[in-house]
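Student: dropping the sequence and predicted coords here.
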Amino acid sequence: MYPAYEEIQKPFLKEIIRRGGRTRPSDRNENGLSMYDALADYFNLSKEAREMTIYENGKARFKWHNMVRWVRNDCRKNGYLVSPSRHGIWEISEYGKRICK
């Protein structure tokens, strides 16, 4: 149903590059898609997978959004994203650009 976290990393980084190297997750690309939607399209996720809800600390969240945020966290820890960047901004590092080639 969902790709593995490791499978999401490169498409995640490439989508940030397509957006000029820096984006907010809710910013829309040229097709009007947020980061979450662009990646869901890339992986051909069903409507059900996109809208599956999980509960975290008593709050309902979309599972797919949660997965993408964990991928972002892993990319930051691995040095693929600038850290620290401004709150809410996902910015690719030079190292992240190199591993995408």
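Tutor: Arrived safely.
Student: could you use CA atoms for every contact and neighbour count after this?
Tutor: Fine.
Student: now the residue sitting nearest the centre point of the chain: how far from S93?
Tutor: Centroid-nearest residue in the chain, with CA atoms, centre = their mean: V68, separated by 4.2 Å. Per CA to CA, to the nearest Å, V68 is found 18 Å from S93.
Student: and the nearest residue to the residue nearest to the centre of the chain once chain neighbours are set aside, how many neighbours?
Tutor: Of all residues not flanking V68 in the chain, Y36 sits nearest, at 6.9 Å (CA to CA, 6 or more residues apart in numbering). Look at Y36: counted by other CA atoms under 10 Å, it has 21 neighbours.
Student: comparison target below:
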Amino acid sequence: MNDRDVMPAFDMLMEELDAIVTHLNQQGAQLMQAKEYAQAREVIVKAEAVLAFQAKVKALQEEWVRLSVSSSKKTPRKKQPGQRVMTTMLKQGLRTPNEAFMLPILQALVQLGGSGRVIEVLDRVERMMKEQLNKYDYESLPSNPKELRWRNNAQWARLNLVQAGYLASDSPRGIWEISEAGRALVLEAKE
């Protein structure tokens, strides 16, 4: 593994840890609002542990940079059929973060009457976020040239919404469905 592989791996890990902390913050806030203080404390402890881990990863990343390790001379591996090729990661902060898609997804579902096919939801989300999406969001994914980055990120945001209870986890394949908690969040955002 050479430096071209290591730094993107650090960046990818840091980005994922940021997303986890954001999710835990939302979950903790939701529990505090519901006056579920014991569960909220558990989430806070988890968030603090993730933040401590993230600080360790950041220190390791800085240490790696200081080491200035030269590239290892490996013979290139042949790609196996169906094997994913790792490419250079997009630098952090260039694309619209997954969290930015959460409220527009919920709003689109409310507009659609509570549920909708993925394509319908994403088309509405794109119209709502037109001013926010940038050139990096409209690039295709290196791992799947047929998929735009923003659509993939919106899919990850949808997963976070399901995990947080804002979308139904048992809706039919290809259909996204808002939950009562999701509707309440949309109403709260309007106020």
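Tutor: Thanks, I have the structure now. It should be emphasised that the depicted structure is a prediction, and the values quoted were computed from it without experimental measurement.
Student: before we move on, back to that, per the alignment, the residue nearest to the centre of the first structure corresponds to what in the second structure?
Tutor: Residue pairing (TM-score structural alignment): V68 of the first structure is matched to A154 of the second structure.
Student: give the contact list for the closest residue to M35 of the first structure other than its chain neighbours.
Tutor: Spatial nearest neighbour of M35 of the first structure, excluding adjacent residues (CA to CA, 6+ apart): P25 at 5.1 Å. Applying CA atoms under 8 Å, 6 or more residues apart in numbering, one finds that P25 of the first structure lies in contact with S34, M35, Y36, G88, I89, W90.
Student: wasn't P25 of the first structure part of a strand?
Tutor: No: if the criterion is DSSP: H, G, I helix; E, B strand; the rest coil, then P25 of the first structure is coil and not within a strand.
Student: the second structure: which residue goes with that one?
Tutor: Aligned partner of P25 of the first structure by TM-score structural alignment: V118.
Student: how far away is that match from V186 of the second structure?
Tutor: Note on V118 of the second structure: its distance to V186 of the second structure, by CA to CA, is 19 Å.
Student: can you count the residues close to the counterpart of P142 of the second structure in the first structure?
Tutor: Per TM-score structural alignment, the equivalent position to P142 of the second structure in the first structure is Y55. Residues within reach of Y55 of the first structure, counting by other CA under 10 Å, total 10.
Student: surely Y55 of the first structure meets N66?
Tutor: No: contact status for Y55 of the first structure versus N66: not in contact, 10.4 Å apart, counting by CA atoms under 8 Å.
Student: where do the strands sit along the first structure?
Tutor: Assigned strands in the first structure, in chain order: 22-23, 53-56, 59-62, 90-91 (criterion: DSSP state E).
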